[in-house]
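# okay, sequence plus prediction incoming.
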Amino acid sequence: MGIVSRDIEIFGRKIHIETGKMARQADAAVQVTCEGTSVLATAVASDDVRMIDFLPLTVDVEEKLYAAGKIPGSFFRREGRPTDMATLTARIIDRTIRPNFDKEFRNEVQVVITVLSTDQMNPPDMLGMLGAACALGISNIPFHGPLAGVRVGNVDGNWVINPTFQEMAESTMNIVVAGNPECLLMVEAGAGEVPEQKIIEGLEVGHRAIKELIEAIVAVDRDNRLENGERPKDEILGEISAFLEPRYEKAVAGLLDALRKDDDEAAAQARDAYARVALEAAGEFPNQYRKVINNLARVLGDRTMRARISELIEPEVEEAMSRVLLDASVPGLSKSERSLMRKDSRRSLSEPFKERYHGLEGYVSDAMNGLERKLLRKQILQHNLRPDGRKPFQIRKLSTEVGLLPKTHGTGLFTRGETQVLAIATLGAYGEKQILDDLGVEEYKRFMHHYNFPPFSTGEARPMRGPKRREIGHGALAERSLIPLIPAEDEFPYTIRLVSEVLASNGSSSMGSICASSMALMDAGVPLKDGSHVGGIAMGLVLEDGKYVILSDIQGLEDSAGDMDFKVAGSREGITALQMDIKCSGLSSAMLSDALEQARQGRSFIIKAMSEAIPEPRAEVSPNAPRMLQLEIPVDRIGDLIGPGGKNIRGLIEKYDVEIDVENDGRVFVFGRDAAKTMQVEKEIQAITHDPEIGDRFMGTVVKTTTFGAFVELAPGKDGLVHISKLSRQRIDRVEDVVNVGDRIEVEVAEVDNLGRINLRVIDLKPPASE
């Protein structure tokens, strides 16, 4: 196997692609490098077909801390479960490549992205996407490429492709876009309340860059095959398909004819002929194509069987199914009622065909599901009638409420139709921020959003095993939607955690979590930017023969039957996040513009309903939240505050039941439940970190008595002396006649000598004990 490489320059950034050097046992392996960041992408498909009804595709992103010269911080000093960053990258790649496999493909496919090196400047995620697309493209795995993906940023009004970490921090937009030469397939974006047209412009810039990357992928595939004496992938797949398809057509036609005639002997012969097709192909083509044949055989055999059965069934049941779908679209029915009507219809209509085509019941069910999808689309396109009776632009009934739970810091309950989300906001101390141990440049997060989707939300019973990839992805989408309106750290130094509990779901629960979270933040007293809400809405699209209908606030059935799942979040001022998955080609800029405008109108309607529950953030943080105090001390006095071995700061924390966080720049954050204690801590910190001046007053503690006076602790590590003559209005012989160790007295600084010794006087002079 020879080594093949190619360099490409995108917007002034050089990318090196190489294959044939590493991981030679994989179906394909590609190393992609940009300056000091390098990733290895591998693709492998299994020989055996799995008897399941979905594509068993797995995308894994392996973040190796050695790539950044780090040793993992875990007890065993090795990487553990994937970080959220790795999971989100895997989801983006999965969403991009999954639709480009044949829906009948059932061989297990695993794509692994391993980060080998990172310069902490160039993010590895887009290199991983390029590597995955390239590996699948140069392999013989049946995959409809080529495709590619890029990140688009906008810094100082200029578009940047695959920006560095620093450029991303300065960018007003962070758009990840993937597609093929003809159209976009996937979009994941965050933005700082930007107008819709600016998003469209960014997508167009990204698509131009994608086309350049695809040219490089095609060139690498061509050079690799020339180097290794292989024929073009399309040629190989085309020849094998040309051999398989007519044989499957003949075998399927014979089997269906025999089953219709109830000829068991002929049916058995036809089944044998169907099973022998792949074996005949294996004998016809060189052994090196055995895996390709196995991969294609299930795809083409299933596709042929499904198509022929659909042709036989549809004319007989289309009218009856149309009537049921029309009856199920009557407004007022619940999700379960509609689902039961459709399910009963499919079951009753399919029973005669399952008896007729025994052994092929799964294909009959597939044909029924396909017909139902086709009729639902027809109902929307021709009559503007959706499965629940709404018009395309209509949003389901909304209900909003805040302040539901007595001891939490902030709550928001958002209900949209049969989707309901409860969000809870918790305000924590500055030091409770999440420490990040990944390959990113950020060291911590002070704003977190977690999304939970328990099985009861869809009426199911299944084990709960912690957050899955989908939950992590939806949580990140809501977090990205809200971040632009979260106050800056120096303005509001609390750590903020949001948890969205999906209580019921019939589509668009991720957007419901954004709405509920916005209300919970306001209820907790978080001063969101301009006092604005963030709302979210899921849009859909049905497109056929150039005619299209855009749907607002889609449900689960419309998502599966439609051509686009398009989630848009933002304030009244503009878009803050966007997520799009497209299942069709031909999505034009005009369609996208129409969808964004309809989403803007829907978002405004939703925000209005949210404002009825809480129009602006509460004037003060929740009484259940900790009180926060921020002050600054001289940097050279940080050690005084901390004390030897942390003695001083630990003493304050224990004494006043507070949390104290000290930053290297001298900022000090104090969090406590009791406002009075928090204020007292401030006085003690000031006393510790500032040199006492004449006239300063302190409430101190007597720590030692002598024959000549009492030593009073003004602050941890800082004492002053009250001479015996200044303890009482009258002359006294013993200090203990007036004060004893442990007494609290108010004192004033009378003198600070040139050695820094502090002399004090008592504010309220006491008479001797004998009086």
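Cool, got the structure.

# drop to CA atoms for contacts and neighbour counts, all remaining ones
Will do.

# just the strands in the stretch 401-550 of the chain please.
Ranges of strands within the stretch 401-550 of the chain are 410-416, 419-428, 434-435, 444-445, 447-452, 495-504, 535-544, 547-552, based on DSSP state E, counting those that start in this stretch.

# okay, the angle between the fifth one and strand 495-504?
Computed by axes from the mean of the first three to the mean of the last three C-alpha atoms, to 10 degrees, the angle separating strand 447-452 from strand 495-504 equals 20 degrees.

# could you check the angle strand 447-452 makes with strand 419-428?
Orientation check (the same axes, to 10 degrees): strand 447-452 against strand 419-428 gives 140 degrees.

# give me the contacts around strand 447-452.
Outside strand 447-452, the residues that touch it by C-alpha atoms under 8 Å, 6 or more residues apart in numbering are 433, 467, 471-472, 474-476, 478-479, 483, 495-502, 513.

# this is the comparison structure:
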Amino acid sequence: MSFVREVTVGDKLIRLEFQKFAKLANGSVMVSCGDTQVLVTVCASDEPKEGQDFFPLTVDYLEKFYAAGRIPGGFFKREAKPTERESLNSRVIDRPLRPSFPEDYMNETQIIATVMSYEPAHHPAPLALLGASAALMISDIPFNGPVASLRMGMKDGKLILDPPLLETTDLDLTVACRPDAILMVEAGANFLSEDQMLDAITTAHQWMKPLFDVQYEIQKAIGKPKREVPKKTFDANLFEEVLAASKAPIAACFEIGDKLERNKALKAASKQVISALNPDGDDKRKAQIKLILEDVKYKMMREQILGEKKRIGGRGFKDVRNITCEPRVLKRPHGSAMFQRGETQAVATVTLGAGDDELRIDSIHSGDERKAFLLHYNFPPFSTGEAKPQRGLSRREMGHGALAERAIAQILPDKSKFGYTIRLVSDVLESNGSSSMATVCAGTMALLDAGVPIVEPVAGIAMGLIKEGDRYAVLSDILGDEDHLGDMDFKVCGGENGITALQMDIKIGGLSKEIMREALAQAREGRRHILGKMKSAIAEPKELSQFAPRIFQLKIPSDRIRDLIGPGGKMVKKIVADTGVKIDIQDDGMVNIVSPDVLSAEAAKSLIRSVTSDPDVGGIYLGTVKKIMDFGAFIEIKPGTEGLCHISELEEGRVAKVTDVLKEGDECLVKVLDIDRQGKIKLSRRAALGKKPTTQG
């Protein structure tokens, strides 16, 4: 018999059903809200692999098309590899759960969240994370939960719980927490202040209390005893020997600012210590020394920051590394820029395209969704000085690209004013701390170089926090080592006075709102410093590149769109063939004409106006004879629009037979004499003799 609990958060009723589905898993639950249902399962191996030194956690979030009553597109008509949206949601589940397992737990663990029923009003990703935590809580897998997640929006300054996915709001915020700690934040925002963002995060945490309470209740009722996790211990004497031998050389390494030189020195120091303390080459002792060295490096770097107030390379807590900005570093792309901060370098390019260059996405959320702004982030192995095979796009690259895309999307012009499809690509050429934030900076400058009329420039900065007891330090523009060894890292993007994107991962509990407020304020200071450097390189949009296509816009009545398209697209295809342009027709009647030159665009505009406008009484048209009758000729003056030229209106004087003057297929000038209430058009050829056409038919 199934075990069911229900919990209400805001106006949403969430149902958790256990012991009914996937009962062979270590833990499973069906989480429902409205008609959205997500099945979450957790499984773990009985024993860790021999020599395992990292936690092998796998999280897969899957969306089934049947959940929305749809059949997948494509030839095979089945779900293929995970989409980018699924991969990003997998990361959102993974990031808060990973630090919630015991540090010494090394068993292979897999979490699979499957969306089996989908209602647009209830987003499945927060339900999936809740389900993963609840399934872990009742399983025998060691887990320091519970964890919960909420998605928040903001409209007119008021917070909204889980707004519809396609609804535009000033905030799209996902927060994951434990009862005593905020674990993860993902946000896109419309230039919100630091205080607004912080209030939204803390409010979300407060609203989660019922989700924590119900998980404790469920665990008490049906939870299994947890497995014992053997603690890794160091030999106390060996630890003191390693500390004494390594303290001075490691401290000297932390004085080196250059990443490659520092890593080289650290490796040499480690080899020296291992050789001195393990002369017999004992493998187990060597492994112990390596683990101790990592612990020594961790503690020494943190104490150097908190005790000596000194960072790696000697920087101050608020210091941002040297910045170099350069637009138009590449000749043929429509826009390009290079942004260098310390040993992190990104080159961004912008390509402008037509409406048919938009990305089409087949998803359960919106059917055939279209995206006119694409940001692609690439992280090749040479950016870190490594040689390793490239196995396609990683989840990390997707996540970094999505963060930069959220930051920049807020500054793009409205499609009705700038009708291009925009593809921004960031190639990370060097990496030592926050290449995603370098992508935001380089991307903003590349947009300006391409002539995109952005709302205002945005920049990004990566921040860190080191905290021990009451001592703490907020670090601006962190290095990779400071990220790895810190207690919180967060990335803030925005303009002079507002945030457009935020990503935060917190590894410790009990972090006060005041510390977070201080960290966000310091991030704003650093962001403004970076913006100043960017603006000194390029402050305003340049003219469009000579290699970029030109877009000309024309508005037609929406009820005439069918006339422009024509049967089976015949009319619009003819205009494209005759003029050599591309035509993109919007639902509101806005027509974007993508043309290599002005003359072709003007020719296309003339034809479009001719097709979509009503004939004018008194207008002179070049028409085509479609049908001959005894009493006159039917002449097409516009595509799909015909009028009658009576035999008496063919020429001056009497005409015996219509065929004496016109034949089917002939072109002739005619004047519109009248249009009656039924829309019948009266034409005259003789009134147009010697005249010039006022409109091309």
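It's in. Note that the coordinates shown come from a computational prediction; the quantities given were computed from them, not determined experimentally.

# just checking, residue 453 of the first structure touches residue 471?
Yes - with contact defined as C-alpha atoms under 8 Å, residue 453 of the first structure reaches residue 471; the gap is 6.7 Å.

# what about these two, which has more around it?
In this view residue 453 of the first structure and residue 471 are compared by other C-alpha atoms under 10 Å, and residue 453 has more residues nearby, 23 against 17.

# counterpart of the more buried one over in the second structure?
Aligned by TM-score structural alignment, residue 453 of the first structure pairs with residue 379 of the second structure.

# so residue 518 of the second structure is in which element?
helix 513-537 (DSSP states H and E).

# what range in the first structure does that helix sit on?
Using TM-score structural alignment, helix 513-537 of the second structure corresponds to residues 589-613 of the first structure.

# list the buried residues in that stretch.
Using 16 or more other C-alpha atoms under 10 Å as the test for burial, stretch 589-613 of the first structure gives 591-592, 595-596, 598-600, 602-604, 606-610, 613.

# among those, which pair sits farthest apart?
Farthest pair in those (C-alpha to C-alpha) is 591 and 613. Separation: 33.8 Å.

# number of residues surrounding the equivalent of residue 438 of the first structure over in the second structure?
Under the alignment by TM-score structural alignment, residue 438 of the first structure pairs with residue 363 in the second structure. A count of neighbours around residue 363 of the second structure, defined by other C-alpha under 10 Å, yields 19.

# who touches residue 363 of the second structure in this structure?
Taking C-alpha under 8 Å, 6+ apart as the criterion, residue 363 of the second structure is in contact with 65, 369.

# from residue 40 of the second structure, how far off is it?
To residue 40 of the second structure, residue 363 of the second structure is 20 Å away according to C-alpha to C-alpha, to the nearest Å.

# what do you get for residue 158 of the second structure?
Distance from residue 158 of the second structure to residue 40 of the second structure, by C-alpha to C-alpha: 32 Å.

# who has more neighbours, those two?
residue 40 (30 against 9).

# which residue packs closest to the more buried one, ignoring adjacent ones?
Distances taken as C-alpha to C-alpha, 6 or more residues apart in numbering put residue 113 closest to residue 40 of the second structure, at 4.3 Å, once the chain neighbours are dropped.

# of the strands of the stretch 401-550 of the first structure, which is nearest residue 189 of the first structure?
Closest approach to residue 189 of the first structure among the strands of the stretch 401-550 of the first structure is made by strand 535-544 (13.6 Å; C-alpha to C-alpha).

# what does the closest one rub up against?
The set of residues external to strand 535-544 of the first structure that reach it, using C-alpha under 8 Å, 6+ apart, is 377, 380-381, 508, 511-512, 514-515, 518, 548-554, 558-559, 562-571, 584, 595, 599, 602-604, 606-607.

# could you tell me where that strand falls in the second structure?
Taking TM-score structural alignment, strand 535-544 of the first structure hits residues 459-468 over in the second structure.

# after superposition, how close is the longest strand anywhere in the second structure to the first structure?
Ranked by residue count under DSSP state E, the longest strand found in the second structure is strand 181-192. Strand 181-192 of the second structure differs from its equivalent in the first structure by a mean of 1.0 Å after superposition (mean C-alpha distance after the TM-score superposition for the first structure).

# in the first structure, what range does the following helix or strand past that strand match?
Using DSSP H and E, the next helix or strand after strand 181-192 of the second structure towards the C-terminus is helix 194-207. Aligning helix 194-207 of the second structure against the first structure (TM-score structural alignment) gives residues 196-209.

# run the chain-centre distance for that stretch.
Relative to the centre of its chain, stretch 196-209 of the first structure is centred 22 Å away, using C-alpha atoms, centre = their mean, to the nearest Å.

# quick check: buried residues in it?
Quick answer for stretch 196-209 of the first structure (16+ other C-alpha under 10 Å): 196, 199-200, 202-207, 209.

# closest to residue 298 of the first structure out of those residues?
Closest to residue 298 of the first structure out of these is residue 207 (33.6 Å), distances taken as C-alpha to C-alpha.

# ok, back up a step: nearest to residue 636 of the first structure, out of the strands of the stretch 401-550 of the first structure?
For residue 636 of the first structure, the closest of those is strand 444-445, at 25.1 Å, according to C-alpha to C-alpha.

# average offset of the closest one relative to the second structure?
Relative to the second structure, strand 444-445 of the first structure is 1.9 Å off (mean C-alpha distance after the TM-score superposition for the first structure).

# hmm, who's touching that strand?
By C-alpha under 8 Å, 6+ apart, strand 444-445 of the first structure touches 433-436.

# which position in the first structure pairs with residue 480 of the second structure?
Aligned by TM-score structural alignment, residue 480 of the second structure pairs with residue 556 of the first structure.

# from residue 514 of the first structure, how far off is the residue nearest to its match when sequence neighbours are not counted?
Setting aside the residues directly before and after it, residue 556 of the first structure is nearest to residue 507 in space (C-alpha to C-alpha, 6+ apart), at 4.6 Å. Distance of residue 507 of the first structure to residue 514 of the first structure, given as C-alpha to C-alpha: 14 Å.

# which one of those two has more residues nearby?
Per other C-alpha under 10 Å, whichever of residue 507 of the first structure and residue 514 has more neighbours is residue 514, with 32 against 21.

# alignment lookup: that one to the second structure.
In the second structure, residue 514 of the first structure lands on residue 440 (TM-score structural alignment).

# ok, the nearest residue to its match once chain neighbours are set aside - contacts?
Counting by C-alpha to C-alpha, 6+ apart, residue 440 of the second structure lies nearest to residue 404, which is 5.4 Å off, once chain neighbours are set aside. By C-alpha under 8 Å, 6+ apart, residue 404 of the second structure lies in contact with 375, 436-437, 439-440, 501.
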